[in-house]
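# have a look at this prediction, sequence included:
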Amino acid sequence: MTDDLATLAGRLAAARAGIDAACHATGRDPSGVALLPVSKTFGADVVAEAAGLGLRRFGENKVQEIQAKAAELAPLGLDWVVIGHLQTNKAKAVAALASEVQSLDRLDLAVALDKALQAQGRAIDVLVQLKTSHEDSKTGLPPDQLLSFLGELRAFHSLRVRGLMTIAEHSEDEAVVRANFRHVYQCRNSARDAGFEVERLSMGMSGDYALAIAEGSTEVRIGSAIFGARNYKH
């Protein structure tokens, strides 16, 4: 297994096996949990290699990275998913390049995205990011504001609201992490009961995706476990 993990193909296979195992451990069908590979900080050559292994959607934190990689990899027809905190002044770039935004967390961003998308004649899927952690470094909409926010989003026809996203607290205590994920699952159920179609739950990353799957995640965002250790210096 060590040799296998030295290659991108081997790490991808291991990540998929881990997802399958986490699903089976909680009696879930693995087909109900999607994988979003997170390619932030990795170059276009690495993304091209991943695309050669059948991956078509890639999560990125920074719009500038999407712009650079999308230009170089345009012939591959990849889908770019914004998962990082998004400033309103990046809305035009996102509208031109992204297929999805998973970090929608406030009304002014919805306004900016809708305006830019209408100018492009496009509509994209979005997930509402909820803040379930007490950490100042985490962003997202307060969960108690979710239903009112979803109601406001109905006015923006270019934004197809599909579900919720969260980043759990960075903690060694599994109970704390699971509680974050469980809170979002409960919010999703409450929103669904209120008439909103928010089926998707993007929860869990390389270090905690098994816990997220146990708490109902339908998509896990995995970066380092597939691509390797990141270099944040460039």
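Nice, I can see it. Numbering: from 1, shown residues only.
# please count neighbours and contacts with C-alpha atoms only from this point.
Will do.
# so what does the lengthiest helix in the chain touch, helix or strand wise?
Counting residues, the longest helix found in the chain (DSSP state H) is helix 174-193. The contact analysis (3 or more Cα pairs under 8 Å, 6 or more residues apart in numbering; DSSP states H and E) places helix 174-193 against helix 146-153, strand 159-166, strand 200-203, helix 209-214.
# list the buried residues of it.
Under the neighbour-count criterion of 16 or more other Cα atoms under 10 Å, helix 174-193 has 177-185, 187-189, 191 buried.
# putting a second one here so we can go through both:
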Amino acid sequence: MTGRKAELAENLARVEERIAAACAAAGRKREDVTLIVVTKTYPASDVRLLHELGVRDVAENRDQDAAPKAAACADLDLRWHFVGQLQTNKVRSVTSYADVVQSVDRPKLVTALSAAAERGGRELGCLIQVALDAGSGERGERGGVAPDGIEELAAAVDAAPRLRLDGLMTVAPLAGPYAGRQRAAFDRLMDLSTVLRATRPAANMVSAGMSADLEDAVAAGATHVRIGTAVLGVRPRLG
């Protein structure tokens, strides 16, 4: 095993232990939580090594990095998740490789994603990004729609050809009432998911939690955790 592959294998094993322990503590089955490895800033060679180590879900947040990486790994059976704030001029590119866009936060983006998916003949999973630091009608500092905007967006996705509503996503807020209260934030997201699933039972994906707070996310009931640093190491600073 190469040095980098051994390093990734060790890190993955450590993250796996954490997820398994968090599931056990919460009385959940390990298979109820999917690990998504966030590969942003790391090369396609790392994605290939992760695939060899059993990873099947990877995430990116910038199309200019993700598109060439996805192309270089097109022969692998991977599910690509787009998790960054998405401008409509990048939509056509993103829909060419992403299986799920986790950062849907405005009707204009829904329209653009649907048109691009139709053009490309693809079905696209969508998560509504919820901003728990946003007031009514506002958008969050890191993207996302306020909780009272979820229903409008869900209806837009329902009505959009080639889009599938998979559930909700959040990033633990740095400001507002949930700042520094990750568990409370993720509990709130689960409450919102319960409301959404009452009318859309298939939209049962809840993406929450990163390297520092995955235990809180699993305890709250997240179905997917997005882990970068704990698997790949501390990211190089972007210039």
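Now that the structure is in, tell me what you want to look at. Remember, predicted model here, so these are calculated numbers, not experimental data.
# just how off-centre is the longest helix of the first structure within its chain?
Offset of helix 174-193 of the first structure from its chain centre (Cα atoms, centre = their mean, to the nearest Å): 16 Å.
# quick check: that helix compared with the second structure, mean distance?
Once superposed with the second structure, the aligned residues differ from helix 174-193 of the first structure by a mean of 1.8 Å; criterion: mean Cα distance after the TM-score superposition for the first structure.
# how about the helices in the first structure?
8-25, 44-52, 63-73, 91-97, 107-120, 146-153, 174-193, 209-214, 224-227.
# can I get those helices in a markdown table with distance to Val128 of the first structure?
Output for the helices of the first structure, formatted as a markdown table (distance: least, Cα to Cα, whole Å):
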| stretch | distance to Val128 of the first structure |
| --- | --- |
| helix 8-25 | 23 |
| helix 44-52 | 26 |
| helix 63-73 | 18 |
| helix 91-97 | 16 |
| helix 107-120 | 10 |
| helix 146-153 | 8 |
| helix 174-193 | 10 |
| helix 209-214 | 17 |
| helix 224-227 | 24 |
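# return the most buried member of these.
Most buried of the helices of the first structure by mean neighbour count (mean count of other Cα atoms under 10 Å) is helix 209-214; its value is a mean of 23.
# quick check: that helix aligns to which part of the second structure?
Alignment of helix 209-214 of the first structure against the second structure: residues 214-219, by TM-score structural alignment.
# for the matching stretch, the distance to its chain's centre please.
Distance, centroid of stretch 214-219 of the second structure to centroid of chain: 15 Å (Cα atoms, centre = their mean).
# pull the most distant pair out of the buried residues of helix 174-193 of the first structure.
Val177 and Ala191 (21.7 Å; Cα to Cα).
# what about the closest residue in space to Tyr209 of the first structure that isn't next to it in sequence, how many residues close to it?
Closest residue in space to Tyr209 of the first structure, ignoring its immediate chain neighbours: Val220 at 6.1 Å, by Cα to Cα, 6 or more residues apart in numbering. Val220 of the first structure is flanked by 25 other residues according to other Cα atoms under 10 Å.
# okay, Val220 of the first structure and Ala123 of the first structure: tell me how far apart.
For Val220 of the first structure, the distance to Ala123 of the first structure (Cα to Cα, to the nearest Å) stands at 23 Å.
# about what we covered before: of all the helices and strands packed on helix 174-193 of the first structure, which lies closest to Ala25 of the first structure?
Using Cα to Cα, those put helix 209-214 closest to Ala25 of the first structure, at 8.1 Å.
# mean per-residue distance, the closest one versus the second structure.
Counting by mean Cα distance after the TM-score superposition for the first structure, helix 209-214 of the first structure comes out at 0.6 Å.
# helices or strands next to that helix in the packing?
Judged by 3+ Cα pairs under 8 Å, 6+ apart, helix 209-214 of the first structure is in contact with helix 8-25, helix 174-193, strand 200-203, strand 219-222.
# I'd like to know which of those is closest to Thr41 of the first structure.
Nearest to Thr41 of the first structure among those is strand 219-222; the distance by Cα to Cα comes to 13.3 Å.
# which secondary structure elements does the closest one contact?
strand 34-37, strand 200-203, helix 209-214.
# hmm, who's touching the second one?
Put plainly, it is strand 200-203 of the first structure. Strand 200-203 of the first structure has contacts (Cα atoms under 8 Å, 6 or more residues apart in numbering) with 102, 127, 162-168, 181, 184-185, 188, 209, 212-213, 216-221.
# could you do the first one as well?
Here strand 34-37 of the first structure makes contact (Cα under 8 Å, 6+ apart) with Arg16, Leu55, Arg57, Phe58, Gly59, Thr218, Glu219, Val220, Arg221, Ile222, Gly223, Ile226.
# need the contact list for the fifth one.
Contact analysis of Gly59 of the first structure by Cα under 8 Å, 6+ apart lists Leu36, Pro37, Val38, Ser39, Lys40, Trp80, Val81, Val82, Ile83, Arg221.
# one more pass at 6 Å, please.
Val38, Val81, Val82 (Cα atoms under 6 Å, 6 or more residues apart in numbering).
# need the helices and strands packed on helix 174-193 of the first structure in TSV (columns: distance to Ala48 of the first structure).
Converted to TSV, these look like this (distance: least, Cα to Cα, whole Å):
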stretch	distance to Ala48 of the first structure
helix 146-153	35
strand 159-166	26
strand 200-203	24
helix 209-214	25
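# would you mind measuring from whatever residue of the second structure lines up with Arg160 of the first structure to Trp80 of the second structure?
Alignment note (TM-score structural alignment): Arg160 of the first structure maps to Arg164 of the second structure. For Arg164 of the second structure, the distance to Trp80 of the second structure (Cα to Cα) stands at 15 Å.
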